[in-house]
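Q: Okay, sequence plus prediction incoming.
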Amino acid sequence: MIARPIQVVLRRIAGGCAAGMLLTLLSYRLHFNLSAATSVHLFLVVVIALRWGLFEASVVSILSVACLDYFFTQPLFHFYITDSHDWIALLVFEATALIVSSLSDRVGHHARELERRQVQQQKLYELSQHILLLNREAAVDQQLVDLLRSSLGVKGIALWKAHEMHQWQSGDCDISDDEIRSACLLETNEDDSGTGISKRVLRLGTRPIGSLFLCEHSLDPASIDAASSLAAVAIERARSFSIEANAVAAKQSEQLRSAILDGLAHAFKSPLTTIRASSSGLLAMNTLSGTEEKLVALIDRHAGHLSDLANHLLLTAKLDGGDLKVKREQVDLAQLIERTITGSSHELDGHSIDFQMSSGHNAIFGDGKLLQMALFQVLDNAAKYGRPNSQVAIAIQEEEAELVIRIKNEGSFIPDDEKEKVFQRFYRCSGSVKTISGTGIGLSVVRRIAEAHSGRTWVESDPVNGTTFAIALPRMAKEKA
């Protein structure tokens, strides 16, 4: 690796010296004076500097001084100078040759550097184009590392993605999972000239999303940084495509499920109405024996529960379809909560209620029936998931722009990672799926009703204090036409 460049330099010096000797003999034969011969040799030195470099030109310039002294200064054919003017001429020639050679070498180096950068920029441009054409149907990550290796002309590439905790490699790059993962976690960016390995942290803004290793390459740090940025963009673009595809699939699945549930709910409504009308009629006749009356009352109660469930399904389908009409009117939240508590006496069986209202104005503009349905659902959940015979606390709090209804029970707990999921339709907390019956529909309806009123919902929970569901409604909302 080292011997070959030395041999090339020695050949160049030998060729330059031979050319210098040849020009000296020609100049002598043509009876050039010292000034003319100096110009010829200076031209040779400049050509060598532009073609080969400063070192070769410097060696040839020293040989040229010796030739000029031997053939063109008095006494001739001696390495001795008697005239001081000749001394000055040769010294000026050598200084000029070195300066011009240095400048020529810089120009040549700059031109080569510019050409190299243009080549690297062209590679990066082609890389960006190919990234846009990656096949979204196949594994993007392996495509990316193969593309980086071929486009940048490196021996090996190793890529680690923080989101998936996985490494992809292409070519010869023996990097362990621990090493490439540590580079991301420690945010290590470095270029090791000894091993020829460059490490870069892939970022999306300021957030690390992975790390990239380049093995045995000739790229400058700026090009490596640019390639790393392109790799980060490609990773995030692929992730966005995946999220988009999953969202589309989920939306289609949700639409299909909503359509099925809507159809089932409508199909259940008619027979449930008939069953409930019949059971209510039998109870109203007051001709049943005690056992018969209890059985019919049980049928009536559960038929009512099924009817409410069907109403929930129909309401959810309307909310999803965007065709729910909110009939706004002035609603006193305190009175609405009291009516909901009275109507929930069966569901709250065994649970005492502590209702605290604010002393201010508790009225908003909203749909009383929808809001009562949301409050009923939260109260039902509070009683169902709370500790038996525990207290359910209800409070209305006045905020600057909202009225916040808080309903708190004792004994239940929702982990932090499930606090948002409980508002998704059909989702149920992992700790209650097998112990408490339910459909996972109610809280999704609560959130959609709140959002239909330009409000919001959230949950606060810890193992000691229990769980609080909050519904915030705009207190300054005006009636809409």
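A: Arrived safely, thanks for sending.

Q: contacts, neighbours, all on C-alpha from now
A: Will do.

Q: same for the host helix or strand of residue 89, what does it pack against?
A: Residue 89 belongs to helix 84-132 when assigned by DSSP states H and E. Applying 3 or more CA pairs under 8 Å, 6 or more residues apart in numbering; DSSP states H and E, we find helix 84-132 packed against helix 34-51, helix 54-72, helix 140-152, helix 221-285.

Q: and here's the other structure:
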Amino acid sequence: MVSVGALTAVCRTLPVNQTTASLSYLLLVLVVASAWGLLAAISSSLVAAICLNFFFFPPVGTLTITDPQNWIALAAFLSTAVLASELSDRARKQAAEAVAQRREVERLYSLSRAVLLDPGQGSLGSTITSQIAETFNLRAVVLFDTFSRKTFLAGPEDIRLSMEEIELGLETGGLTEGTQAAAVKLGNKAVGILVVKGDLGTPALQAIANLIAISFEKAASEEVSSQARTARQSDELKSSILDALAHEFKTPLTSIKAASTSLLSRSLAPAHERELISIIDEEADRLTALVTEAIQISRIEAGKVKLNKAPTYLSDVVNSVLGQMKLRLEDRPVQVSLDPTLPAVLVDRDLIELAFRQLVDNALKYSQQGTSVSIQTSR
């Protein structure tokens, strides 16, 4: 109002004609619309129309308009002023929305960097809620993790909620005035619920919920990778220890084998001593075979095995393993059916014998005493 009065005084002092005054009032209305909005601009338009009629349309000094053309000019001015005010106000609001959206995107980017690049030294839920509250200046943030059944809180206000209240907020879109809720989903599976209190748009809320879901998935993947890495390191350590122990066992076994072989070479030893020495010699061979198997298995588990493939007949493998295990098979009937037409296969004979010994050993361990063991080869 004051601006219209000031402009009227200036126009009366100069003085100016009706056209100049009308354009001046129209320019003023546009400035008011840009600065204070549509309502102030419409009020200014009405006051400007009255001033234009009173001070510039004859008869001057009255609100009476005698010339019909002045009525048309006044109506055109008022219509133009209101329409221009509405357009200017709309442009102002769109500019403000664009600024707000840009700030929201900047905040989302900042939040995504803070969350996704977090080293993960603390609790993921506590870190995320704190980052959300700080980045978007929210009064309260509540995150419920459906896996751990834990609730994480952040923000200056304390709004402790039960699971029933959180689920209600998810169904209704909010719990109290200024509070909103969104589901945190991985695909079609809900992994959490986010409740915020403060000035935050629905698109931004959903974007934050999606970011939380990605963070949960990232944390789960890192946990799986860490467990796999730990298991791999454990297997490597186990294989290294087993390999070292197996090599340590080989030295005394070699000595025992050498001593038993030397004693057996003496023909003057009594019969019962020769029998005992034979048992020592055979058991030394068996222990050596077990140690060799342990070394091979440890190398296979560690991925350090080197295959020495050569044409091998399965019948030779079966007969070799049965010969090595004859002491363990003494009280077991063994039924062997070998197809003589089978061709040679390209395999590592030591490893295939190791695998076959394991199969026979399992058959002996997990079957009743005295039952027969059946071995068959076929195409």
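A: Structure's in. What do you need? All of these numbers come straight from a predicted model, not from anything done at the bench.

Q: just how off-centre is the helix holding residue 89 of structure 1 within its chain?
A: 42 Å (CA atoms, centre = their mean, to the nearest Å).

Q: likewise stretch 214-228 of structure 1?
A: So, by CA atoms, centre = their mean, the centroid of stretch 214-228 of structure 1 is 22 Å from its chain's centroid.

Q: on that earlier part again, comparing the helices and strands packed on helix 84-132 of structure 1, which comes out most buried?
A: helix 54-72 (a mean of 22; mean count of other CA atoms under 10 Å).

Q: Looking at the helices and strands packed on helix 84-132 of structure 1, which is nearest to residue 19 of structure 1?
A: helix 34-51 (8.0 Å; CA to CA).

Q: what span of structure 2 lines up against that closest one?
A: Per TM-score structural alignment, the counterpart of helix 34-51 of structure 1 in structure 2 is residues 18-35.

Q: Would you mind pulling the contact partners of the matching stretch?
A: 3-4, 7, 11, 39-42, 44-45, 48, 52, 56-57, 77, 80-81, 84-86, 88-89, 92 (CA atoms under 8 Å, 6 or more residues apart in numbering).

Q: Swap in 6 Å and give it another go.
A: Residues outside stretch 18-35 of structure 2 that contact it (CA atoms under 6 Å, 6 or more residues apart in numbering) are 41, 56, 81, 85, 88, 89.

Q: would you turn the helices and strands packed on helix 84-132 of structure 1 into JSON lines with distance to residue 3 of structure 1?
A: Output for those, formatted as JSON lines (distance: least, CA to CA, whole Å):
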{"stretch": "helix 34-51", "distance to residue 3 of structure 1": "21"}
{"stretch": "helix 54-72", "distance to residue 3 of structure 1": "17"}
{"stretch": "helix 140-152", "distance to residue 3 of structure 1": "28"}
{"stretch": "helix 221-285", "distance to residue 3 of structure 1": "28"}
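
Q: Go through the ones you listed and name the closest to residue 124 of structure 1.
A: helix 221-285 (6.7 Å).

Q: from the middle of its chain, how far away would the closest one be?
A: The answer for helix 221-285 of structure 1 is 23 Å, by CA atoms, centre = their mean.

Q: Repeat that for stretch 296-313 of structure 2.
A: Counting by CA atoms, centre = their mean, stretch 296-313 of structure 2 comes out at 38 Å from the chain centroid.

Q: Could you do stretch 9-17 of structure 2 as well?
A: Taking CA atoms, centre = their mean, the mean C-alpha location of stretch 9-17 of structure 2 is offset from the chain mean by 70 Å.
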